[in-house]
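Novice: below are the sequence and a predicted model; questions follow.
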Amino acid sequence: MARRLSPVGLEFVDSAPLRLVFAREVSASPEAVHRALAQDVVGWPQWFTAVTLCRPTDGGKGREVRLKGGTRFQESILASDEPERYAYRVDETNAPGLRALVEEWRLAPAGTGTRVQWTFAADGPAPFRATLRLGRAGLGRAFRDAVTALDRRLAETKA
């Protein structure tokens, strides 16, 4: 059963009880990465293997996301500042324990490519937060694999 989460804003990225931050450099430009994140929403499953479905909702103001294992999210886009940032809040989910979640993708020029930073800002009861902390390595690996696959995909479409 889907549950409504707290309608937190962008400030939650800095104030969340749990913040997991990951970064990686890629060869694609910030503009290309931002387009893949914000405009090619349906393409996410092609490079982020945990995602099985991603589609825009509400005229592009939101997203519906499904993950392997059956987790579902209804999200609101909080920021799409090309080419620096893309952020969204989970409004509804079937994931247990989650009270609030905002994900922010920060993009910055790095040499001839981009430094991609992903912040996973969440709140839930203490056992939920402890479980996420324990899962930090797995989330980091998923991020690295996804961003590497995205970079390959962008290089192929550029060629």
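Specialist: Now that the structure is in, tell me what you want to look at.

Novice: contacts and neighbour counts: CA atoms only from here.
Specialist: Will do.

Novice: geometric centre of the chain: which residue is closest?
Specialist: By Cα atoms, centre = their mean, the chain has its centre lying nearest to Glu103, at 4.9 Å.

Novice: distance check, that residue against Trp118.
Specialist: 7 Å (Cα to Cα, to the nearest Å).

Novice: next one for the comparison:
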Amino acid sequence: MARRLRPVEADFVENAPLRLVFARVVTAPPEAVFHSLAEDVSGWSEWFSAVTLARPTQDGAGREVRLRGGTRFEETVLVARASEVYAYRVDVTNAPGARALVEEWRLAPEGTGTRVQWTFAADGSPLFRAALTIGRAGLGRAFRDAVTALDRRLASTPA
């Protein structure tokens, strides 16, 4: 059953009760990575294997995302600063126990590529927080696999 989460803002990434942070360097430039994250939302399912559907809503101010296993999200984009940061808040989800959730993708030039940092900031029931803590390794693997697939996709796309 879908339910509305607490409407937090971008600063929740810094003060959430649970923060999972993952980072990886890719060969693609920040502009290309940002385009894939923020402007080609429907392309997420081509490089993030957990995502079965992603589409922009509200003229790009929101997103609808569905994951393998049936989890669904209705999101609001909080920050879209070209080639630097892309962050969104989950407004409605069917994930049990979630109370507030923001994901932030921070990009920084590194050599000729990009350092991609993903922060998963959450609040929820004790069981929800415990499940995320236990699932940290799996989330990290999903992030690494997704960013690696995105980098391969960008390398094969003509400029």
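Specialist: Good, I have the coordinates. What you are looking at is a predicted structure, and each value in this text was computed from that prediction instead of being measured.

Novice: nearest residue to the residue nearest to the centre of the first structure other than its sequence neighbours?
Specialist: Of all residues not flanking Glu103 of the first structure in the chain, Phe120 sits nearest, at 4.8 Å (Cα to Cα, 6 or more residues apart in numbering).

Novice: secondary structure class for that neighbour?
Specialist: strand (DSSP: H, G, I helix; E, B strand; the rest coil).

Novice: quick check: longest helix in the first structure by residues?
Specialist: Determined from DSSP state H, the single longest helix within the first structure is helix 136-158.

Novice: give me the buried positions along that helix.
Specialist: Buried residues in helix 136-158 of the first structure, counting neighbours by 16 or more other Cα atoms under 10 Å, are found at 139-140, 143-144, 146-152, 154.

Novice: stretch 47-64 of the second structure too?
Specialist: Buried positions in stretch 47-64 of the second structure, judged by neighbour count with 16+ other Cα under 10 Å: 47-48, 50-56, 62-64.

Novice: the second structure: helices as residue ranges?
Specialist: For the second structure, the helices defined by DSSP H cover 12-15, 30-34, 44-47, 126-134, 136-156.

Novice: for the first one, which helices and strands make contact with it?
Specialist: Read it as helix 12-15 of the second structure. On a contact count with 3 or more Cα pairs under 8 Å, 6 or more residues apart in numbering; DSSP states H and E, helix 12-15 of the second structure meets strand 98-110, strand 113-124.

Novice: correct me if wrong: the residue nearest to the centre of the first structure contacts Ala79.
Specialist: No: Glu103 of the first structure is beyond contact range of Ala79, at 10.4 Å (criterion: Cα atoms under 8 Å).
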